[in-house]
Structure formats: structure tokens, C-alpha cells
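J.: this one's structure only:
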């Protein structure tokens, strides 16, 4: 069976540094940090008092109040980003065969704020279980693609991938396979997360995962820097329209890039810590290259998982050196989490969009906030430190890894 080609025809982004794909891109190349003191709740007793929240975002500018109240923030974000991507793709929704349009979405946690609020309301009551009838439909992680398909009438495959912080990269790879195997013509894919909540911040603080650099939030996310002390929690959504190449070509669609392949693996090592030798990361990148039919020396740019954690950053860079050998020194490596923070289940989608736009514009966004060299990191690697670098990017890889040892990797190429 001949596999069908899959291309990117639409993008949508709702992020801590920009509420559209264009705003997001402009902020990326200018090295803008999205970290700031938390505004959603009182952080006086919290170890970490900052995060990468959305800025100047009012959901009622996009969704009417009645409908918005039926959605957790993570689902609202999904609706906004996916709408932007659909408009960007210029799909004619009156003509497309909706039986062959799917929605495959990633979310690592889902409706955490809804769950938190309903349980707190119950705890403050007299023990009578007076739960909101929308509690369950607002909370479940699969409701985001459900809502997208309901709005637009998309009747193809519809589900959520849950693999912690690898969730939306997982969704992108699943979508690729659905299209190239001939099951769909178009898939709306990506991911969303809204975990900047009391439970989210408290939980990640309890496991010592977050930076506590409260005196300087904007510099707290510092991947590859020797003084990094944990990740900065972010929120938002990224949406990508994937389309079968001949279908896109027939309607004269703008094509951003070709999605050539992806890879999946497991560390099989620890609940939260990466394997120190990056064994699972080596496997996922090799799987991705093989699946895409790309040689290591063809890769120009890697958007790393790069969360700004002491163990994770070193393990990933060791794995890159192992997989790419001497060519690793020729690759523009970066971590856009230095600006967006860590969007958990939405990270893979947002970082794939950053990777695609780097190809389109010929510029690799920087890894900001780097000041102190880590002696455990190969100094010959080009980590694109502190300033964007012009580069003709023809092939780009995006890595995302999640708690539980989940690893996902996707690879995009400029269309020949």
C-alpha cells in the first residue's frame, strides 16, 4: 500500500506570548518571556508565585457567554486556536466531505480547574452532592475535540491522546497515520492545557518540578543554563490543520510544510525522571528519522523538549549527540519553552508550530535567559542562545517527553 503524503495547511496559536500565530511568532523571534506573577488566585502561601498565563484574553470575544460557561478553560482554548487554524487553512466547510474530516487532540490533564472547583464547592457544603450537571462534560479530556467536531460537523475520527507532556505530539503523529493510511482527508490536530490553578501549581510544587525564582519570573525558564531550577508552568493551545497532499493541492491551499513522519518510545525507567543516558530519547529520534525516511545529516533544526530542569536538559542533549554524531554541531537546537513556559499537553503542538514557522521565515527562535555555561553540556552544540539566528531550515524535528516516560517526536520538511 502506497502511503499518502500529508501537509500542513493551517495554523492557530493561543499562547502566553501571543494570542494568534502571528503574534506568537513575532514574540518568539524577539525573545519575549511570557512569565509573570500569577493573577488567577492568591499565591501568598505557594512556593512558586508565577507562571506563563495568557495575556489580554477574553473568551467572550470568541465564544458567547452561555457556551463558554459549559467549557473548562482548556476546551475554550482549543476552540479558539482551532478556529484560527481552520480560517487560516481556507477550507470550504460547505464543500469538504465532513465524514473524512477528523479531530485528534492532545491534553495531558484536561479540565483541572473544573474538577478543583466542584470538589471545593462540595467540601464547603453540608455533604449533599450538589454537583453542576456540566461537571463531567467540562472536565473530561476528550471534550475538546468533541466540541470542535460538534461546532463544525466533522464526523471523522474524534478522540484525545493523553501521554502527559507528549500528548499533542502524539496527536499529531496519530493524525499523520490516519491520513497517510487513507482514512481521512483532513484532520484538525493539536493540544490545549489550562493547569495554572491552585491544584496544578500546588501539585507541581509538591514534587519540586517548578522553578521558584519568584524574584525574577521572566528569567526563570532558562533551559541549558547551569542555574536552571525547574520549569515554568504555561497555558494555551496550538492547532494544526493536516491534509492529504492531493486534496490540498486540488483546492489550491497554501502549504506550510510536509509532515514526513514521527516516532514514539518509552523510557521504561521512572515515574517522572528521564533516563540519565537518554535511552528512550535516542530511540524516539531514531524511530522518527526512520519513519520519515530522513538521514540524520539532513536535519537543520531541533526544537527540544528543553524544560529547564536539571536532569532533563542534559539527558536530551546527550541523546541528540548520540543520534546525530558530528552533525549535531551543525544543527540549530533551541527551547522555545524559555519564552512560553511549559504548556504540558499543548507543548508538542505549540512547538511544532514554532518549528514550521522557523522553516517558513528562515529564522530559528532563541533559547533565552542563558548566562551560565553548564559543564555537563557539550559546548560545541549550537543552542541558539539569547538571540534568533537566520537559517535556511529545510528539515526540522520537534521533541516532546512526558511523565511516565512517554516520548514523542515529529518531523517536518519544506515542500519540494
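T.: Structure received. Note that the structure is a prediction, hence the values are computed from the model and not measured.
J.: all contacts plus neighbour counts: C-alpha atoms, from now on.
T.: Noted.
J.: gap between the residue lying closest to residue 134 once chain neighbours are set aside and residue 87?
T.: In this structure, residue 134 finds its nearest non-sequential neighbour in residue 70, 6.4 Å apart by C-alpha to C-alpha, 6 or more residues apart in numbering. Spatial separation of residue 70 from residue 87 under the definition C-alpha to C-alpha, to the nearest Å is 24 Å.
J.: do the same with residue 241
T.: With the distance defined as C-alpha to C-alpha, residue 241 ends up 10 Å from residue 87.
J.: Tell me where the chain has helices.
T.: Defined through DSSP state H, the helices belonging to the chain, from first to last, are 21-29, 65-68, 73-89, 112-123, 135-139, 143-152, 167-180, 198-206, 245-250, 279-292, 310-324, 337-340, 347-361.
J.: Next one for the comparison:
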């Protein structure tokens, strides 16, 4: 079975443009959560989200094709440019041996939202003829493929908050199985539009104050937006062109709870982590850091903590765990890619980032995350989790290159 190397990463997030900006903000505890107001929402109760810095999207749109591209595709292309450049890929490195595997939960939400508003105000008016190709979930994947001439297989995964993590996992499997030599993988989401925001608000899972994963008094998540891209290659392909791997994807686990559409299940999450560890061929004690799904909702955090204890056993006592969602927000289909990048940096620098806004341990949780300040660790491997609505679980194990 072929080993899978990570040779490039790229990100656009509430922390700014670039993977380094995401990591530094996460490491230093600088949150990208800011005020977000929607005049069309008459009773907006949640007024904060992890929104891109002022002017960033506008500057990215200037170099795009707004007639044909929703912002979600623009974010994807911006992150892809950074990842491809870091990987040092040239025109001859794509073609039929390069796949694109993409994750998104909602697709082109801004275009769809604008179309609904227009239809309600002027049902007989002229509609944007490019609405469908801008909205379709696979648009970012296709734009990335066209940008680099990647004519290998293209897949679009939409499994809610596990989308990007499963995209990375599937890309890993394509390379392991010899169906591709390299894959451009990741996810993007642009959900901060009024109708979608109100839909999330109606679920009563968002905090009106602060996202406090695993903390006593936690009361919900913060939505976020952005994109994360990872370049995966077979170790042989990377070596042949003289690339320097940043890390390796050693294990992938994917399970389904088949229990409840919204409520997470301990058994499914624990089985997912065990599967990723077994796939990597390592013991739980080899993991030094876990980037938790850690949404800050009461049910999710309790379930994930119990699942970690179940999957890691005695090793959970010394395990460093943190959630970085208070920094970059819960970017839904893109969350797994952003958190994969954070986990990669954490492994390379042997430093676990803190969990912002932690106030006090919740005895019902039983796991206290890394609070307030980073923690140094020494380990060859790290793990990242994504547990989604629909009972979809995904975990990835990274090892040092």
C-alpha cells in the first residue's frame, strides 16, 4: 500500500488569507469571530460569527469570474493557489493522474440566497442564467480542476460537517489504491447569508455570546466561513520530483451512527477513531494531540469526550485535546480541512493550540481541553475528528514526514 504525503496546504478563513495566518491566530488565541448583522432578519438573536476580515472577499472577487463563480468557488480557488504553490507543482504534474476530491455542505449559498430574494421581490423578473452552475455543490471542484488541468477523477462529497475530512480521506484512498498519483482535496463554505443564518438560528445550536467547547456553561457553536486545501501525493511521486513532505496521512476512519439525524452517538464516534488508528497501524499511545470536533454544544462535547475515552482507553489520561472552532468558527463543510491544517501545524511544531473561552471544567464531560495557552508535546502522530449531522463520522491520523 502506497504511503500518502502532504506537500502543500492553503487556507482562507476568518483569520485571514493563508494557512500560516490560520495557524498563528489559532496558536496565539486570536479569534476571528466578529459582529455579523442581517437587516432582513427582523429578530436576529445571534449577531456574531467567524466572518472573513473586512475587504478580503471583495479583493478575492476582483481576480475571479463573478459572472460564473459563487464566492464559495472563489474561496476554494484562493486556497488551492496557495497549496499548489507550496507543493511546487508545475503544469506537468496534473493531467489524468491528478484527482480532485471536494467537500461542501451547502454549495453556493450566496447565489441561491440572492436568487430567492430576487424571486420574492420580482417573480417575473429576469433571473441570473448562471444560477445553477454557480450554486451546484461540485462547482468548486470543477473550477479547481479547470484551473490546473487535473483530468483525473473528480468527486464532490456533501456529508455536512464531515465533508472536507471525508474528501481528504477519499483522496488518500485513491492514492493508496493507485488510482491517482496526487489529489487536490479540501472543502469550502460560504454560509453567512441571512436565510441560511436564520435557519441555523432556528435550530437553537448557536451561541449568542461565545463558543466554549468542553467548558462548563457552554451554550452553542459559532458559524464560520472559508476554505482549506491540501495537496496529497504518493510518497514516490513526491520523492521523484524532489518535493519535501509536510506530513503523512497515515490513517482514515469513517463510520455512520445510523441512529439519529441530529444527536451524536458515542459508539459511532469511538469506532471511527479506532478505525483511523487501526488503519494507521499505531497504538492510541502514539497520538500526542487530538483536534476535536468540539462544537461547543452540550450534546456534542459530552459525546465526543466519552468517545475519546472509549477509543483511547488509559492513553486518554495524558492526551492533549483542543477545539479550535472558537477561532475560525464552525465552517461546516470546510471545517475538516481547516482543522486538518491546524493539526498538521500542531504536529510539525509539537504544540497543541489552546481552546479559547474555556472557563471551568464540566464534570459531565470528563476531559479538560488545553485551556488558554498552547502546550508542548512530543509525539509522532496526531488525530483530527469531524462528526456531522446525519450521524456521519470521520477521523484522520497524521504522522510526521
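T.: Perfect, thanks for sending it. This one's a predicted model, so the numbers in the text were calculated from it and none came from an experiment.
J.: May I have the TM-score of the superposed chains?
T.: Once superposed, chain against chain, the TM-score is 0.97 (TM-score structural alignment, normalised by the length of the second structure); 401 aligned residues with a C-alpha RMSD of 1.5 Å.
J.: burial of the counterpart of residue 205 of the second structure in the first structure, as a residue count?
T.: If you follow residue 205 of the second structure across to the first structure using TM-score structural alignment, you land on residue 209. Number of residues near residue 209 of the first structure (other C-alpha atoms under 10 Å) recorded here: 19.
J.: Quick check: closest non-adjacent residue to the aligned partner of residue 277 of the second structure in the first structure.
T.: Pairing criterion TM-score structural alignment: the partner of residue 277 of the second structure within the first structure is identified as residue 289. Nearest-residue entry for residue 289 of the first structure: residue 295, 6.6 Å, with adjacent residues in sequence omitted and distances by C-alpha to C-alpha, 6+ apart.
J.: before we move on, back to that, now the helices of the first structure in CSV, with distance to residue 330 of the first structure and mean neighbour count?
T.: Written out in CSV, the entries for the helices of the first structure read as follows (distance: least, C-alpha to C-alpha, whole Å; neighbours: other C-alpha atoms under 10 Å):
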stretch, distance to residue 330 of the first structure, mean neighbour count
helix 21-29, 20, 19
helix 65-68, 47, 12
helix 73-89, 32, 25
helix 112-123, 41, 16
helix 135-139, 44, 19
helix 143-152, 39, 20
helix 167-180, 25, 27
helix 198-206, 36, 16
helix 245-250, 30, 16
helix 279-292, 17, 22
helix 310-324, 10, 20
helix 337-340, 21, 30
helix 347-361, 16, 26
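J.: returning to what we had before: anything in contact with each of residue 241 and residue 87 of the first structure?
T.: Applying C-alpha atoms under 8 Å, 6 or more residues apart in numbering, one finds that residue 241 of the first structure and residue 87 are jointly contacted by residue 10.
J.: about what we covered before: the match of residue 205 of the second structure against residue 203, yeah?
T.: No: the pair residue 209 of the first structure and residue 203 does not pass the contact test of C-alpha atoms under 8 Å, sitting 9.0 Å apart.
J.: For the counterpart of residue 162 of the second structure in the first structure, give its distance to residue 90 of the first structure.
T.: Correspondence of residue 162 of the second structure to the first structure, assessed by TM-score structural alignment: residue 166. To residue 90 of the first structure, residue 166 of the first structure is 28 Å away according to C-alpha to C-alpha.
J.: got it, and residue 57 of the first structure?
T.: For residue 57 of the first structure, the distance to residue 90 of the first structure equals 24 Å [C-alpha to C-alpha].
J.: Repeat that for residue 338 of the first structure.
T.: Using C-alpha to C-alpha, one gets 32 Å for the distance from residue 338 of the first structure to residue 90 of the first structure.
J.: next one: residue 282 of the first structure
T.: Applying C-alpha to C-alpha, the value for residue 282 of the first structure to residue 90 of the first structure is 38 Å.
J.: coming back round to it: neighbours around the residue nearest to residue 289 of the first structure, how many?
T.: Under the criterion other C-alpha under 10 Å, the count of neighbours that residue 295 of the first structure has is 11.
J.: for residue 260 of the second structure, same thing?
T.: By the measure other C-alpha under 10 Å, the count of residues near residue 260 of the second structure is 11.
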